Structure formats: structure tokens, C-alpha cells
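Trainee: Predicted model and sequence follow; I will ask about them next.
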Amino acid sequence: MQQSPQAAFIAPVRPEGDNALEIGTCMELKVFVDLEELLTTRLLIQGNSGSGKSHLLRKLLEESAGVVQQIIVDPEADFVSFGETFGYTVVDAAKFKPSKLASVARKARELRGSIVLTLEGMPIDDQLRAVAAFLNGLFDAPPEHWHPAIVAVDEAHLFAPNGDNGEDKEARKEGQQAMANLMSRGRKRGLAGIIATQRLSKLHKNVAAEASNFLLGRTFLDIDIARAVDLLGMSRADGEQVRNLNRGEFLGLGPAIARRPMKVTVGAVMTVGKAGASKGLTPLPSTSAADMASMMLADDDQPSTPALRVVR
């Protein structure tokens, strides 16, 4: 299909072979991320809750699975399905001390095995210490193991917060430093950071500033829109584009994506997160108020889920 003048002006990348990660469409044309370029220039994904941010991250990781080693930091266990689908090693951080997690990270670099580090259910201070130890373990691997690897961090603002959100001061400092090292010094060690966050204003500026590629989704707060248009090199008047994006739409820019901001509609994925496929509205059970109250207030050792008739 011939490019329109607008598509030519945007100048999207056109990689080939394993370098071509297809993530969606723009003006009915396929949109790609150049994997080799991504490995040296890093990526920041942003989108408010419900924007499709995690879906986009999942699409990128699925497209590059089996092509490059992947190391996924997963605070909500949304990517544990990669264990069954792609054979990744799933590590429950809650079961190990930070020193062991650092050792696991070094071993992952040596063996070049893809891994999902899940942090589900851990207090935030413990998450910060676990992620700092794990990232430092990746970072400290000996030079003979500096093979290319994607390091994807979902909800990155949790581990590199912009300010004090009540975390332990030392734990917060450890997390911020480890994330900064990943994004600023990881390239020479073969580590390509892909960080995803709900809000740019919550993410430490020193971490966000190290990304050269951006996929920015729907956001509504003025402070986040201002940072988004600055990253994309857009005028403040064009900031409404960010506010008006639909779910699954992102503005992409960078050497691995396009030379000018390009609106991307993200394609379908094959795996699902912890919550499964989106259910939309589901019918409520037709239970009387008295029966519902009786079940809710029943002792914990009493069954509380009788067969309920659903009215459709």
C-alpha cells in the first residue's frame, strides 16, 4: 500500500525480519518498532488507567518473545501467563530475600533465560528493595554476559517515584537509583529499559528523561499533559490530542518508531493478564436482600456461595 503524504511526513520506521515488531496500525498502514534501535535507545510508555498501557506493553513483549531475552518486572502478576505461553521462568519475589533475587538476576544473564519477576501482594517497601536488588543483579553481571536483553518494568512510578509517597526513605532511594542505572547506564551492558507508567508526573524525571522513544496514551491531568507534549515536542495547543485519545491509541515518537508524532492503534494480543479477558457489564444475581445479607454476614467457616439464579 502506497504511503499517503501525511504518512511520509511522519516518517515511520520500516524495519525488516526479526527487527520488525508489529504493534498496530496508523492510517491503515502497519506500525512497527525497530527492535535493534529499541535495544540502544530505550522506551517510555504512559497511559492513564484504562488507556491500554499494559495491553501495549504486552503486545511489544509478545512480538519480541523468542527473538531477544526478556526480563519483566511485574508488580501485579499480569505477565505470569508468559510462563505457560513462552516458557519463561516465573519468580515470586515474596519467597526470596533480596540477596537471592540478585543472584537469580545474575544467573538469568548468564543463562540468557527470559524471566518474570512477580511482586504481587508485597508491601511497597519490600517491593522497592526486591526490585533494586534484582536490577542491581542484572547490572552487576560480568561483561562476558552482557548480551542484549529487554528489561520491561510495569508501573515504573512505584519503583522510581517522583517525591515522597510514604515509602521508607532508604528503600525509595535504592529503587530510584536502580531504575536510573537501568535507563542511563544499562545500554552499555546490553540492557534495554522499557518502562510503563500511569502518570508521568509520578515518575522520577531522571528516569523518564533517559528514554529516546515514547508511546504516550490518554491522559487528562494538565500536569501530565504538559510533560507529554514536552516529550513529544508538540505545542501546548496540541495537548488536546493527548486528552482525546481513545483506549488503545498512543502517540509514538523516537528513532525506533517514527521521526514525528504518529497516532498508533494497538493490535490484538494472544495472552491475558491476571484478571483475564475484559468482561464488560455482567448481570447481577437475583438474590433477595435478606439472603444476600445472610450470606455476607455468615461466619467464615460457613458456605456463603449457594447456587444463584442469574436473570438475563
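Mentor: Done, it's in.

Trainee: all contacts plus neighbour counts: C-alpha atoms, from now on.
Mentor: Fine.

Trainee: Not counting its own residues, what contacts the lengthiest strand in the chain?
Mentor: Ordering each strand of the chain by length in residues (DSSP state E) puts strand 258-266 first. Applying CA atoms under 8 Å, 6 or more residues apart in numbering, the external contacts of strand 258-266 come out as 9-13, 23-26, 31, 56, 59, 232, 248-254.

Trainee: In PyMOL, select just the buried ones from those residues.
Mentor: Buried residues within the contacts of strand 258-266, by 16 or more other CA atoms under 10 Å, are selected in PyMOL with:
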select buried, resi 10+11+12+13+23+24+25+31+56+59+232+248+249+250+251+252+253+254
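
Trainee: got another, please set it beside the one above:
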Amino acid sequence: MQIVGQTTQLEAWVASRTRKFHINEILIIEDRDHRHPKAEVIETRTFNRYIPLASEQSNLVDTSVLEGLRSVGFDIEDEEIHLGKLRLIEELPTPIRVGAPARVPSFAEVEDLLIKRKPHEGLTLGVIQGSREIAKDMPESLQNVALLFDKENGVGEQGGVPFVFDYRSMDQYPHIGIFGGSGSGKSFGLRVLLEELMLKQVPAVVFDPHFELTFDQEFPNLPEDFRHSFKKRFVTLDAGEDIGIEFSELIADDIVSLLRASSGSITDAMETAIKALHKKSDSFLTYSTRMANLAEALDNEKEIREQSRDEYLNPNDRERVKLLNDLLVKYKDKVGGFSGTLRSVLRRLTRLEMEGVFTSAGTKKVEEAFAKRQLVVIRGSMYFLNVFAFYVVRKLYRKRRDYRDSIQKGRPVEEKFPPFVIITDEAHNFAPKGDVPAPAKGVLKEIAQEGRKYGVFLVFATQRPALLDDTITAQLSTKLVFRTVRSVDIAVIKEETDITAEEAARLPYLSSGTAFLSSAITGRTTAVRIRVSKTTSPHFKNPFEELEEGFAEQDEKVWEAVLPSLPIDASNLNAYLTEIGRKVGRLLSFDELEKTLEDFVDQGRLLKVSTPFGARYNKA
């Protein structure tokens, strides 16, 4: 292997007669003047005499490369030649020497480049692409820590150097983005990341709109020494049931955000009324009652004015009239004098209350889980999670910030509050780009910019990075990019990462489970094959396999019920329905039993024979 063609301080071409180059593999260029620099293969090509375009100076191969091949002794008309385009790991002061030999390094020569943390110190996410040959002399402590999976062969060997993410460096380079289209492996990658956080016992809260982030079901067919139980490492909370919003903790702006999230939009008059009527530490009952009373007072203003001057009212009525009149005096001008506005707000608030949004549970269960260093999965519809996210995130963040500020200022601290990670799937719904309203957007942007100082970090997973808030996207120091097809999303990825033009061109064609990891922590973009997860989603099974298995199980029950009744006369199926139904555990219709018997005939289990009295089903 040797360098051919024109070279620069950053790129070069390497050629070989006998060895094909592997995408993303690392090579060492034996150029003494540059102290034997390392380079990564970012593009591979092979051509031979059966591709005459090569000798006709086609744009498939650069002219300078062809001339370089000739100058170092390659016969491009008759030989099969393998080419690799190299990108140097570090920029050089001058171009690399043409003709310099290149070779595959030993593991020891690139260990510092590839391994930033040992597996027990970091998050073992997968295997570095193109590292199989280097891994041959890798120490045993790095072997079999990141097994791989494919649908054809199942769980297989590691086959390369493990990629171990140095999560401890997030205090300097915070926040992670996980981008990828449907079927790209994004959700699989998120699951692996969460497993690793649980293994390191990092407290975290994840908002799960797909009801798939549970970790009590083991991935099938894992080797014994790769298995791990996470049942004590996570808790699952259903929004509106196990966790809710303490209304008394809300300020007026929070109520406005809540109603915008739940109702789509509110008018300026509604916002004015919400803020005018709110008092600090209001419960839902006191606030909603005040609003309902004022609406009643506005509807009956004339009668209330007259009754307030009536000397003959009984004490109870007098007290009620005084209450309504006082509300009119205090709030009428502040709310615009229209009861319809108040009733619109009240309907929206009552809907949230009936759906279980307002409870006294608050974030108590989340805080208890954090004290145990657990992962908390908050499940619910996107509507519910949008409503809850701003409250949960803000409250947890403030507790952590207040705890750190107290330590910094030397104030006594009653209770520790640990650093933690916030994870959202479908992140563009929680922090959308532009002026799209979202209640949690403000606090998430604050954490993106300031959270590092307090030990609060974000992991944002989304299929649509182009729809994610620009400020947050810019603060994601690490981006895990899976297969992405949309040009607008690829444009955002190119702008926000250091992936090359060649890597960007590969994004629409990446295999599921393979990603480019671009990070300020590693200082370069690394192609990674995500390891097999130790757990599986409850939705893991293929729905069509599920369909076949479900009906096969059902047919077996009917078969066991039918056997004692054979032979069965086709003209008298009704006589068998009750007995077969009792054995199966449900009532079968005439048509269903007839179809099932015919299916058994097609399967070769039964024979359908003709008799003078009609068809009869016998065991085959």
C-alpha cells in the first residue's frame, strides 16, 4: 500500500494491488517528515482493465491519481487496483509525501485514538467500523463487551474495537442529539444509551410517547455473560396517574403555557384574565372557584348591584352578594368585563383537571427514584407529555440548581439533589424550531445553555433535526446520526457536525444500527455499529409474525378440541359448536368452524370425504 496522486495537508489517496480497503479503517502513513501520521479511509474504489474508463481519464478516477499510479509502477491498463481516499486524523503543516508506504497499525499504536475510556468507566455503545483487523491484538478486557446483532444471523461476535463514550467529559461538552429516520436504528441506539446510563447508575428522566422504553424484557438469545437485569434500575410512571402537577406551585405564566399546550392557542383576553385572577399558592379549587364566581357576577351584574343595596336579604344571600360584588369591583376592568372569556379558560382548566393533570403527587416519585440513582420513564401521549414536561423539567432543574448554588454560597443544605440527565424522544415536539409554542421549550433552552454548570444534561432524539430549536441544536456537543434521507435534515446535520461531504453522501444509505458519532469529546467523527441491546421493546416482535403466531396458537386449541369429535359430518356442524366452544374457551360460529376444518384439510391434517349423506371430515 502506498500514497499516490496529489496530496494535501488533510487528504491523500492510497493504492494497493492485493488488498481491498475498508471504509472507516485507520491506516498509518510511513512518512518520517510528518512522524508517521494516522489517516481514516473515507472512500473506497476498485478498477481493472475491464473498466476502460479508467485508462481514458474518466472523472470516475482523478487524473492525478492515475498519473501517480503510473509513476510508482502500477500498470493501470492490465492490473486490478484498489484505491482508498484518506482523511488525515490531524491536519499537517505540509502535504503528505507521494509514494510513502501505508500500513494497518497495531492496536497499541491507535489505542489512545480509539479508546478514551475503558468499558467500566464509560458508556459502551457499539463497535468502531473498520476496526476488525486492528482488534486482533486487542486486550481481553475490550473483547466481547459490545456484541452485535443482525436479523439474518442473530446475536454475533463483536468483530472490532468497542466504542466507549466518555460521558464524564459532558461537564465540558454537554448534551447529546440522536438523529435518524424511521427504521434507521435511532430507537435501538437510544435504548442502548439508556441501558448504559443505568449500568453507571446515572439518575435520568425520559419522556416516552411510544410506550416502548421498558427494560424488564430480556433480548432473546444473549450469551449468559452478556445478560444483565435492569428491573431494579428503572421505574415507569404514567402521566396523569402516577405523576401530576401540583397546581399550587404554578405561576400565572405556567397556566398560560399549560393551556396553550393543551388547547393549541388562547386569546390575549384569556391570557390577561388568567394573570389577573391568579394569586400565589392558589389551589385548583380556589382559583377555578374565583373564576367561576367572577363569571357569574359579570353575567348578573345589574341584579348584584341592586341586591347589594337590599336591606332585607338574609345573611347567607347577603354574604354571597358581597362576595360577587367585591369580585366585580376588583377584577371587572382587569378582565375586560366579558364572562365568555372566563368560561373559556375555565372549560380548558376543568378538562385538564378531569384528565388527571392536577394532582398532589407532583414529582415526588421522580425524586425518590433519583435518590436511588434510577432511570424514570414517564409515559403518555404526546399531548400529555407536552403538558407535563415543562413542570417536571423545571421543578427538577430548579432543585438541582438551588442545591448547587447553596453549596457555592456556603449556605446549609438540608437534602442532596443529584446531577441527572433529561431524555426526550420526538424531541422536536418538546422544543420546536421558530415561534411554534411548546411549554417546556423555555426551560429546555435554559438547560441547553446553562445546565452544564449544574450537572443537568440533555439527550434529544428526533427523526427531524431540521424541526428542532436552533439554539438547542447548536448546544448538542455530541450527535449520533443514523440513516437520514430528507435533504433539509441532512443540511442541518452538515452544518452542525464535522462530517465530511463523503459521509453526508452516505447518510441516506447507512444500514440500520450504524451511525456517525460526531463529538467534541472525541474530536472527530467516528462510524459506529451500535451494539445489541440487553433488553427489548415490548413492540419488538414483527407484527406479521405476531399475526401468524396468534392464529397458529388459536388453531391448535381448536384442533385439540376437534380431535375427540372426529369424524364430523359437514351437514351437522351446529351439533358440535357447543362442545368444541367449551373446550376452546369461547363460542365459535358455524362459519368459523367450517373455515377452520377446511384449513385443516389444506394442511393435510384432515381428509374430506364424500358419503351418501354428504361430506365428512376424518383424521388424515
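Mentor: Great, that's in hand. Values in this document were obtained by computation on a predicted structure and should not be read as measured data.

Trainee: picking that back up, which part of the second structure lines up with the helix or strand following the longest strand of the first structure?
Mentor: Next in sequence after strand 258-266 of the first structure, counting helices and strands by DSSP states H and E, comes helix 289-296. Under TM-score structural alignment, helix 289-296 of the first structure has no counterpart anywhere in the second structure.

Trainee: Quick one: distance of the strand ranked longest in the second structure to the chain centre.
Mentor: In the second structure, taking DSSP E as the definition, the longest strand is strand 38-47. Centre-to-centre, strand 38-47 of the second structure and its host chain are 32 Å apart (CA atoms, centre = their mean, to the nearest Å).

Trainee: Map residue 253 of the first structure onto the second structure.
Mentor: Alignment note: residue 253 of the first structure maps to residue 518 in the second structure; criterion TM-score structural alignment.

Trainee: Is its match in a helix, a strand, or coil?
Mentor: Counting by DSSP: H, G, I helix; E, B strand; the rest coil, the backbone at residue 518 of the second structure sits in strand.

Trainee: wait, it sits on residue 478?
Mentor: Yes: the criterion here is CA atoms under 8 Å, and residue 518 of the second structure meets it with residue 478 at 5.7 Å.

Trainee: For my notes, confirm residue 91 of the first structure occurs in a strand.
Mentor: Yes: per three-state DSSP, residue 91 of the first structure lies within a strand segment.

Trainee: where does the residue nearest to it when sequence neighbours are not counted land in three-state SS?
Mentor: For residue 91 of the first structure, ignoring the flanking residues on the chain, the nearest one in space by CA to CA, 6 or more residues apart in numbering is residue 117 at 4.9 Å. Using three-state DSSP, the structure places residue 117 of the first structure in strand.

Trainee: so the helix or strand where residue 255 of the second structure lies matches what in the first structure?
Mentor: Assigned by DSSP H and E, residue 255 of the second structure falls within helix 252-263. Under TM-score structural alignment, helix 252-263 of the second structure corresponds to no residues of the first structure.

Trainee: Quick check: next helix or strand after that helix?
Mentor: Sequence-wise, the next helix or strand downstream of helix 252-263 of the second structure (DSSP H and E) is helix 268-277.

Trainee: So what angle separates the directions of that next one and helix 252-263?
Mentor: Relative orientation of helix 268-277 of the second structure and helix 252-263, computed by axes from the mean of the first three to the mean of the last three CA atoms, to 10 degrees: 140 degrees.

Trainee: Okay, helices next: where are they in the first structure?
Mentor: 5-10, 35-41, 53-64, 81-86, 98-111, 124-139, 169-185, 205-208, 222-232, 240-243, 289-296 (DSSP state H).

Trainee: who touches the longest one?
Mentor: Okay, so that is helix 169-185 of the first structure. By CA under 8 Å, 6+ apart, helix 169-185 of the first structure touches 42, 125-126, 128-129, 131-132, 135-136, 139, 159-161, 191-193, 204, 206-207, 210-211.

Trainee: swap the cut-off to 6 Å and go again
Mentor: Here helix 169-185 of the first structure makes contact (CA atoms under 6 Å, 6 or more residues apart in numbering) with 125, 128-129, 132, 159-160, 193, 207, 210.

Trainee: Turn those residues into CSV, columns for distance to residue 273 of the first structure.
Mentor: CSV is the format used below for these (distance: CA to CA, whole Å):
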residue, distance to residue 273 of the first structure
125, 24
128, 22
129, 25
132, 24
159, 21
160, 23
193, 21
207, 26
210, 28
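
Trainee: Check the residues you listed and tell me the two furthest apart.
Mentor: Spatially, the most separated pair among the contacts of helix 169-185 of the first structure is 125 and 210, at 24.6 Å (CA to CA).
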